[in-house]
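need coordinates for the following:
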Amino acid sequence: MNHLKTTRLALAATLSCAFLLPLAALADDQSPREATIIVSGEGDAAIAPDMAILNLSVVREAETAEEALRANSQAMSEVLADLKTKSIAERDMQTSNFSVDPLYRQDKTDDGSYVAPVIVGYRVSNGLTLRVRDLTKLGTLIDAAVKLGVNQGGGITFTNDNPEAAITEARKKAVATAIEKAKVLTEAAGVKLGRVIEISENFARPMPQPMYRAAMAKEMSDAAPIAAGENQYTVTVNITYAIAQ
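Here you go, the predicted model:
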């Protein structure tokens, strides 16, 4: 009998705890939240590029895929060999976007309908991505590549091999701007700035700029003029502060 009574008391205590726990959690949820202020600051730093990414393509068409491939390979081999003589390292040359595509012709009948398309030839495209670390050679490289058979591409992206110093400078400017903004806002509101709760950042690399898009004439008497300009690195910093009570 005593054992049964003890068991009932233990069960009642367990049920009481089970009901009290949600109430305690609810009480915690309803407790006053810490007052905060969220500010953001943007900083940027501009530096001259020291490297260019150049995209070139050799495109050849022929009646058969074999003929188109042979002509394309010969032209690209000459381009690669010439680039090596101009001190472009193999690590800075990469094949990209290689493709073999059929060329179709679709004739129209007398009644206005179309017959089934037929293959009339093949197009072989072989892309080449170059990292040019000496920007003074860029125009000459484009000129030589076109004369050797490059007939598509020409998109250039100016970049920096190691932009960390500029990014660090942009970060410092962004943080300083955010801190100053927080001070102004809290002073205007008549409250005091408390501890830092959270810091986050958004970093945007410079957008690729197609400074040169080659029409790829068969002959170019002068090296293509190139203007590198500057790259601007932008950082946005978000800081969450507590408001001192």
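
drop to CA atoms for contacts and neighbour counts, all remaining ones
Noted.

give me the element the closest residue to residue 62 other than its chain neighbours is part of.
Nearest residue to residue 62, sequence neighbours excluded (Cα to Cα, 6 or more residues apart in numbering): residue 68, at 4.8 Å. Using DSSP states H and E, residue 68 falls within helix 65-85.

circling back to that earlier point, residues in contact with the residue nearest to residue 62?
Contacts for residue 68 (Cα atoms under 8 Å, 6 or more residues apart in numbering) come out as 60, 61, 62, 122, 123, 124.

on the three-state scheme, residue 185 is what?
Put simply, residue 185 is helix when judged by DSSP: H, G, I helix; E, B strand; the rest coil.

and what of the one 3 residues further on?
Assigned state for residue 188: helix (three-state reduction, three-state DSSP).

count of neighbours near it?
Applying other Cα atoms under 10 Å, we find 9 residues neighbouring residue 188.

and the residue nearest to residue 62, how close does it get to residue 100?
Counting by Cα to Cα, to the nearest Å, the gap from residue 68 to residue 100 is 9 Å.

can you check residue 220 too?
Counting by Cα to Cα, the gap from residue 220 to residue 100 is 28 Å.

of these two, which one has the most company?
A count of neighbours by other Cα under 10 Å puts residue 100 above the other of residue 220 and residue 100, at 17 against 13.

confirm for me that that one is in contact with residue 127.
No: here residue 100 does not reach residue 127: they are 11.9 Å apart, not a contact under Cα atoms under 8 Å.

would you map the helices across this structure?
Taking DSSP state H, the helices of the chain run over residues 2-29, 65-85, 138-148, 164-189.

closest to residue 211 out of these?
For the helices of the chain, proximity to residue 211 was assessed by Cα to Cα; helix 138-148 is nearest, at 11.7 Å.

same for that closest one, what does it pack against?
helix 65-85 (3 or more Cα pairs under 8 Å, 6 or more residues apart in numbering; DSSP states H and E).

also this sequence, please, to line up against the first:
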Amino acid sequence: MKKLLSLAIVALFSVSAMAQQTDLRRKINVSGSAETEVTPDIIYISISLKEYLKDGNSKKKVDITTLENELFNAVQKAGLDKENLTINNLSSYTAVAEKKKNPDYLASKQYRLKVSDLNKWNAIIGSVDPKGVAYTNIDSYDYSKIESLKKDLKIKALQAAKAKATYLVEAIGDKLGAALDIQEINNEIYPQPMYRNVMMMKAESADMAGAAAPEIDFKKIKLNYVMNVVFEIK
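The predicted model follows:
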């Protein structure tokens, strides 16, 4: 009998504790969003230069140094710091050794160029002998003020959620209370860059020497944030 009474008392206290923990506050759950698109202003482009033979004549080789100087001069002419152009990989340094073994060896080098404007890029690559350009690629891109932009969008999304909750609650004659819970949903979209006419090394005829610079179709970075917020209804 005492054992049953003890169990009943424990059960009663458990139910009472659960009742005390139950949140009986009235709530409203809403979401707010904010989005924008920005044009990337940090663009990394890989460039591969390769020696070639003039008119197929093995005695008339366009040296990698000549092509390299053209690229360096074009970068400086575009007003970019020399630090913006770097060697992309260590294999570029094997050219000297290979040339000693094989005089007919056609050396190549890969570079990485940082630009903020694709118009400058078009001017740079347009100043380099197209027959000496093996390929160009856009490696990656970003926006210099991306973190500040993300912060502003999150604040705007949160404010939009509060504004929505306010007019919904006031429509039924109540007032909006404090935020009880906030959840962030990230919908960032970094589209892959699309580029055309990047394989330029295969130009065999002299009339290709005046070929236009690679045409690049660049998409914007789209940022979208959704804030899910639970407010108390007073």
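
got a TM-score for the two of them?
Superposed pair, TM-score by TM-score structural alignment, normalised by the length of the second structure: 0.58. Supporting alignment: 196 aligned residues with a Cα RMSD of 4.5 Å.

for the residue nearest the centre of the first structure, give me its contacts.
Central residue of the first structure (Cα atoms, centre = their mean): residue 205, 7.0 Å from the mean position. By Cα under 8 Å, 6+ apart, residue 205 of the first structure lies in contact with 232, 233, 234.

so what corresponds to the second one in the second structure?
By TM-score structural alignment, residue 233 of the first structure lines up with residue 223 in the second structure.

just residue 182 of the first structure next, same as before
Mapped onto the second structure by TM-score structural alignment, residue 182 of the first structure lines up with residue 165.

do residue 216 of the first structure as well
By TM-score structural alignment, residue 216 of the first structure lines up with residue 200.

can you count the residues close to its match?
Per other Cα under 10 Å, the neighbour tally for residue 200 of the second structure reads 19.

from residue 48 of the second structure, how far off is it?
10 Å.

overlap of the contact sets of these two?
In contact with both residue 200 of the second structure and residue 48: 133, 134, 135, using Cα under 8 Å, 6+ apart.

was I right to think the last one contacts residue 48?
By that I understand residue 135 of the second structure. Yes: using Cα under 8 Å, residue 135 of the second structure is in contact with residue 48, at 5.4 Å.

can you tell me the closest non-neighbouring residue to residue 34 of the second structure?
residue 157 (4.9 Å).

number of nearby residues for the one you found?
22.

one more: residue 54 of the first structure?
By other Cα under 10 Å, the residues close to residue 54 of the first structure number 22.

same deal with residue 150 of the first structure?
Residue 150 of the first structure: 28 neighbours (other Cα under 10 Å).

is it correct that it is in contact with residue 60?
No: the pair residue 150 of the first structure / residue 60 is not scored as a contact, 9.7 Å apart, by Cα under 8 Å.

which residues touch the counterpart of residue 113 of the second structure in the first structure?
Under the alignment by TM-score structural alignment, residue 113 of the second structure pairs with residue 130 in the first structure. Residues counted as contacts of residue 130 of the first structure (Cα under 8 Å, 6+ apart) are 52, 53, 54, 55, 92, 93, 94.

surely residue 193 of the second structure is in contact with residue 217?
Yes: with contact defined as Cα under 8 Å, residue 193 of the second structure counts as touching residue 217 (7.1 Å).

which of these two has more residues huddled nearby?
Comparing residue 193 of the second structure with residue 217 by other Cα under 10 Å, the one with more neighbours is residue 193, at 15 against 10.

in space, what's closest to the more buried one - neighbours in sequence excluded?
residue 218 is the one closest to residue 193 of the second structure (Cα to Cα, 6+ apart), at 5.6 Å.

tell me the contacts of that neighbour?
Residues in contact with residue 218 of the second structure, defined by Cα under 8 Å, 6+ apart, are 193, 194, 195.

distance to residue 173 of the second structure added to the residues you listed, as CSV?
Shown next, in CSV, are those (distance: Cα to Cα, whole Å):
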residue, distance to residue 173 of the second structure
193, 52
194, 54
195, 57
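
filter those residues down to the ones in strands?
194, 195 (DSSP state E).

just the closest of the contacts of residue 218 of the second structure to residue 64 of the second structure, please.
Distances from residue 64 of the second structure to these, taken by Cα to Cα, are shortest for residue 195, at 25.1 Å.

can you give me every residue that contacts that closest one?
With contacts taken as Cα under 8 Å, 6+ apart, residue 195 of the second structure has the following neighbours: 137, 138, 214, 215, 216, 217, 218.

what does residue 223 of the first structure give?
Counting by Cα under 8 Å, 6+ apart, residue 223 of the first structure makes contact with 139, 140, 142, 143.

likewise for residue 140 of the first structure?
Counting by Cα under 8 Å, 6+ apart, residue 140 of the first structure touches 223, 224.

what about 6 Å?
Counting by Cα atoms under 6 Å, 6 or more residues apart in numbering, residue 140 of the first structure touches residue 223.

could you check how far residue 171 of the second structure is from residue 164 of the second structure?
To residue 164 of the second structure, residue 171 of the second structure is 11 Å away according to Cα to Cα.
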